[in-house]
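Novice: prediction below, plus the sequence it came from.
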Amino acid sequence: MQKINKINQYLLENYPSIWNTRLVWMLLLGIAIHIIFFFIGFVSHGSPSTLQHTRAIDDYFSTGLVFVHIIISVLLIVGWLIFMFKNNAFKNFYPGSRNKLFLEFLQYFIIVFVSTTFYFSYMTGFRLFINYKYDDETMAKNVDIINRSVPFLSQNIEDYTLENRLSPKPFVDFYCETDINKIDKTKKYFVYHDRVYQYFRLYPKTVKQTDERGQFIYPEEEKKNKTALAYFENNNDDKSRTYYFKQQVEDLSQYIKTAAPSYYNYSAVFYDNANNPSTDIRKYRYENDINNLNNKEIYKQKQIVINRETIRILEKKSSKELEKLMEDFLAVSRDFDIANNLNARDWSAMVYHPDTFEVRSFIKLYQTKPNEIYDPNKAPEGRYGDYTKTVVVDSAAVSSDNYLNENGEIMQDTISARDFNPNLDREVSPKDYFKNNISGFYYYTSDLETFLGNVDTIKTDDFFWDAVHLYIWIAFALSVFIFSFRVTDLRSLLFSVISAGVIILAVTLFCVAVAFTFGFKGTFFILYTILVVGLLILLMPFITAGRFPKVVSSVFMIISMMAFPLFIWLIFGIVNEHQVAGCRSQVYVSDTYLNCRGVLDDFGLKISYAMIMFTFVFLYLYTGFIRKWKALPE
């Protein structure tokens, strides 16, 4: 205590402003609490199971720790204000220069900022723990083991059908047609129950011309010759489209041992180290514009690698090597605390059928209760992972009743699956085959996906720069509020709040009245009306100072300090609207409006930091007027 008194006496004699604001003690107390939150973040996710729910990076908010943060911040700030406001002498004391006055505001800002930013300490501890326990080198090895092992989990029959195969090279070069209406019966094709597969060599044709609706024109020669279309894709510049037409059927019998679901066909990348589980491009080819998938070619190369590696393991026909891979995978699963009841010996026996390596047994996505019917599309109780996967596609979905031709017209189904497979009625459908061959084993694949995604997200997410500007604005608003009270009084502060509400109401009623009276609707009218009012508010303290009672200028002075950031944002908004309006006046197709961008779109969060910089410069300059205003007689 004696040491504290000596420090306070030293500050009082040499730095009275710092002594009055309690800056030193508030910083020490704030840093101590930051260390506590850092420790909480470091130990909060010691168990891997805490990383098996979506968005673990948001646990600070979802677990309620943020409310503890708010309570501590409120207690710190209120306690600080009580001690600071006890010094009435300093309430009337006025610094001798603009710099001293601005530095007093900065002290308020620093104290409030330190007292409200415990989130960053928590997240720093959280990230440090993740980087320590799940280092990049180890995780890269684990992900490699996972991606090579998941093909043998056999939880989704659709991952093992023939159209998924991408290795060897002919499977990449040729297009696999699965619509029975588009199969050439005179050429080689492959049949599995009601599924038909045929491989085509394609040739591309790129067009840039559009019609009056802005739609790309279908190639005239192919339309005239009725050349079969495989698919099309818009190029990255969205200024051209490439159509892929069928040239001839290719026979890949030498590579295809069976048309039934086989481990040879698996090509999905379970996890691609890009912060999210993988997405199979083939599932989107007909339903979506394929160019909407980011880095599709890079991802396809990863699919080829997975398929090639899976085939390499199968071609060795070594049950011991297969079992060793599964042991490594289960060891990783134990480290990550993934729920399962697999063992390498039984699992490898389920997979090892060296004749064709057909998928003959399936593993559940979750553990079922006694007498519970397994539903692959149902999330088990207490789990919130992505279990909404279509494990099997019904025959009606594969052999659709209709499809679109090159002119966009609906063509009715004219061919039956029985035309390709006379034994269709005597065979088990893929849906029933899946149900009949569900094993008693389970593996929570979704938990593994979520865990890997959370680890990568926490490592790479820029939580500081994405959120710090919000905490800066919170600290700024509270600091200006406190600063306004210190340089004026409670009466001026209350009048400024009331006046601001009246001004907002008056501007709103004026704009509404003009719109109803003159039938005028315009964004620019509203923006420029607010701009004029804002300029008047900024000028009013200079106009009223010395001419009206001191409280009048103090009201506009407080409003100016509080609302200046909004004024800067308004200027950026007006510039943005002019840029967008100018862009839209030069385009003719309504769809291209989406490409018209302004300064707010281009700079994003940088605008917020620019506003912060301008506001602090404004306050530094404005303290000169505050000093003169304070010197005015009451």
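Specialist: Ah, there it is.
Novice: switch to C-alpha atoms for all contacts and neighbour counts from now on
Specialist: Will do.
Novice: now Glu442, what's its secondary structure?
Specialist: Careful, residue 442 is Tyr; it's not Glu. strand (DSSP: H, G, I helix; E, B strand; the rest coil).
Novice: just to be sure, Phe625 is in a helix?
Specialist: Yes. The assignment for Phe625 is a helix, going by three-state DSSP.
Novice: can you list the buried residues in the helix or strand where Gln9 lies?
Specialist: Assigned by DSSP states H and E, Gln9 belongs to helix 2-14. Neighbour counts over helix 2-14 (16 or more other CA atoms under 10 Å) mark Asn8, Leu11 as buried.
Novice: let's bring in a second model and compare:
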Amino acid sequence: MFKDIQKKLLLKYPLLWNTKFVPMLIIGLIYHIIYFILGYAEGSIDFTGKTYDPDNEVAINFFGFLLSLIIIILWIVYYLRNNSFKALYKKSKNALFYEWLQIFIISYIFISFALPFYLGKQLRERSYYSYEETQKRCETICLSDVFIDGSFAETERDSIKQENYIAENADENEYNEYDNEEYNRNGYHYFYKDHLYYKGTKYNENSLINRQIDNFDIINYEREIQLKEQIKNWLHTNNKVAVKNLMNDFLKIYKEHQLETNLDLNKWFSITYKAPDFTEFSYITAYDFREDDRENQNYYDYSKENYRRHTNGKKYSKYFFQYDILKEKYNKVSNAHVDPLFEYNAILAFLYGALAFSLLLFSFKTTSGKSWLIALIVFGVLNIIFGLGSVLIRYLYNYTIDETITYLSICLLFILFFIGYYIINTHIQKNKKFTEIALILSTWTFSMVIPFIYFIILEHYKDTYIFNELGTNTRTEFYYTLTDFVPYMFLINFIISIIALFLFSRSIRTWKGLPEN
């Protein structure tokens, strides 16, 4: 099939024939489909926790990287067999740009195989429940943790004169300047109260009223605040019906996934719901640590010693939920619904990876291999010299100069020098002697001009501080604006680089026809 396609392309579209674009495009699309299927299979979730969820991402992506590398190497071997540009074959003004564009597309397809993999994985994780159903279930799970093993929130802070604090605790030998409670040098000892007030009623700090709720990414901050207020109000108003309904909804989800517990609704309610103080409740284990069932616990089988450290001295009852398993599985579904299907930064990184590789290959195609290797050595040596030089300059100026700014500035000057040298010799003096190295280095680095200028400005404002309204030093608002704009800068730079390369490719065609002297 590929041979027939190539024969037709050779007669009608020799450029497409030379780059092997159509066969590589077909292979790349098949490659992406395979990795989408692999990702979809990887996204399966075993809610029961009886078997491992697939965790083969690293191996699959590493194999994909090796396979892509092999395919690209084989493609390069066939692609470099014919070089109409070096043979002075007649080409249109934009032929070089179209050739680079095909190289770029092929490079991007085989570099970005991970994108369909993670797309398939995320779609599979989303497929278990709709967004609304996932949010509803996650709210039930996180509220139920108040009656399982939720942590306690911090109460209000109070203070006492340091000398009084020492005197009060002298007999019990409890005073320690470096204990967990804060010590302030102005003579006050700060600590958290052992109680809190909710709607005028006083509760102990270890009351269920003060328990935190768990959270999932699908529950935004405003909704989390509403849920916290809701569960507190239920307890404060002694709303047993609402609490029992919550527990019942949780148990339905729990039993649906065949997770184990030694509690039913009535028992769970009776050992945790101790109105009106809510302090004499039983602590329920959020893990299954039963001695006689360790073989069935898989990788959730923690040692007793680790468990004791986890409990922080709490006296847990014999009752348990496999809450850790439930939360881990729903975290996956929650994150799948919240995370974007296509990560902007990942796409941008693959675009720049393909751009860098295509420019390396394009420069080799338009120049000699000897000059390409010399340019590579020059590029490496100059970077070492610039790096050492920037450190030395900072040392000579008593560390008052930022070495990052110095390094970027020196690199930028040399990039502009190579580009200027190439342009002057090609379009003004019309002589290409000694310009081949400059052409290669310009091809590799012209897309770095805007980012280097941007990061020089960013580094400058990084060390610029102003006094805010609180009288403390802070960076300028402009610095944070520049930081937030970095991904968009790279996108704009990519678009500008494509336009510049279109003009640059025409210039290379002109350069090829110039005499050596």
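Specialist: Perfect, thanks for sending it. Treat the numbers as computed from the prediction; the structure is a model and nothing was measured.
Novice: returning to that earlier point: which helices and strands does the helix holding Gln9 of the first structure pack with?
Specialist: When contacts are defined as 3 or more CA pairs under 8 Å, 6 or more residues apart in numbering; DSSP states H and E, helix 2-14 of the first structure packs onto helix 16-21.
Novice: what's the helix or strand following the helix it packs on aligned against in the second structure?
Specialist: Next helix or strand after helix 16-21 of the first structure toward the C-terminus (DSSP H and E): helix 23-43. Here helix 23-43 of the first structure aligns to the second structure at residues 21-41, judged by TM-score structural alignment.
Novice: after superposing, tell me the mean distance of that stretch to the first structure.
Specialist: For stretch 21-41 of the second structure, the mean distance to aligned residues of the first structure following superposition is 1.0 Å (mean CA distance after the TM-score superposition for the first structure).
Novice: for the aligned partner of Val502 of the first structure in the second structure, give its distance to Ala356 of the second structure.
Specialist: Structural alignment (TM-score structural alignment) places Val502 of the first structure against Val381 in the second structure. Using CA to CA, to the nearest Å, we find Val381 of the second structure at a distance of 19 Å from Ala356 of the second structure.
Novice: more crowded one of those two?
Specialist: Comparing Val381 of the second structure with Ala356 by other CA atoms under 10 Å, the one with more neighbours is Ala356, at 18 against 12.
Novice: ok, and the more buried one, which helix or strand is that part of?
Specialist: Counting by DSSP H and E, Ala356 of the second structure is found in helix 344-366.
Novice: which SSE is immediately downstream of that helix?
Specialist: Downstream of helix 344-366 of the second structure, the next assigned helix or strand under DSSP H and E is helix 369-396.
Novice: distance of Phe93 of the first structure from Val552 of the first structure?
Specialist: Using CA to CA, one gets 22 Å for the distance from Phe93 of the first structure to Val552 of the first structure.
Novice: comparing those two, which residue is more hemmed in?
Specialist: With neighbours defined as other CA under 10 Å, Phe93 of the first structure and Val552 compare such that Val552 has more, 17 against 12.
Novice: does the more buried one touch Thr544 like I think?
Specialist: Yes. In this structure, Val552 of the first structure is within contact of Thr544 by CA atoms under 8 Å, at 7.0 Å.
Novice: gap between the aligned residue in the second structure for Phe270 of the first structure and Glu224 of the second structure?
Specialist: Phe270 of the first structure maps onto Asp214 in the second structure, with residues paired by TM-score structural alignment. Distance of Asp214 of the second structure to Glu224 of the second structure, given as CA to CA: 9 Å.
Novice: what's the answer for Ile105 of the second structure, then?
Specialist: 45 Å.
Novice: now the helices for the stretch 501-634 of the first structure?
Specialist: Assigned by DSSP state H, counting those that start in this stretch, the stretch 501-634 of the first structure shows helices spanning 523-544, 550-584, 599-603, 605-631.
Novice: the stretch 201-350 of the second structure too?
Specialist: Ranges of helices in the stretch 201-350 of the second structure, per DSSP H, counting those that start in this stretch, are 221-236, 240-256, 265-272, 304-311, 323-338, 344-366.
Novice: of those helices, which is nearest Glu57 of the second structure?
Specialist: helix 323-338 (14.7 Å; CA to CA).
Novice: how big's the offset between that closest one and the first structure?
Specialist: After superposition onto the first structure, helix 323-338 of the second structure sits on average 2.9 Å from its aligned residues (mean CA distance after the TM-score superposition for the first structure).
Novice: give me the buried positions along the match of helix 23-43 of the first structure.
Specialist: 21-25, 27-28, 31-33, 35-41.
Novice: quick one on the thing from earlier: for Val77 of the second structure, find the nearest of the helices of the stretch 201-350 of the second structure.
Specialist: helix 344-366 (11.6 Å).
Novice: ok so, going back, now do the same contact list for the match of Phe270 of the first structure.
Specialist: Ile141, Cys142, Leu143, Asp145, Val146, Gly150 (CA atoms under 8 Å, 6 or more residues apart in numbering).
Novice: same thing but 6 Å
Specialist: Cys142 (CA atoms under 6 Å, 6 or more residues apart in numbering).
Novice: related to what we said a few turns ago, can I get the helices of the stretch 201-350 of the second structure in JSON lines with distance to Phe502 of the second structure?
Specialist: Below are these laid out as JSON lines (distance: least, CA to CA, whole Å):
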{"stretch": "helix 221-236", "distance to Phe502 of the second structure": "48"}
{"stretch": "helix 240-256", "distance to Phe502 of the second structure": "59"}
{"stretch": "helix 265-272", "distance to Phe502 of the second structure": "70"}
{"stretch": "helix 304-311", "distance to Phe502 of the second structure": "61"}
{"stretch": "helix 323-338", "distance to Phe502 of the second structure": "39"}
{"stretch": "helix 344-366", "distance to Phe502 of the second structure": "13"}
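Novice: among those, which is nearest Ile496 of the second structure?
Specialist: helix 344-366 (12.6 Å).
Novice: and the angle for the closest one with helix 486-512?
Specialist: 10 degrees (axes from the mean of the first three to the mean of the last three CA atoms, to 10 degrees).
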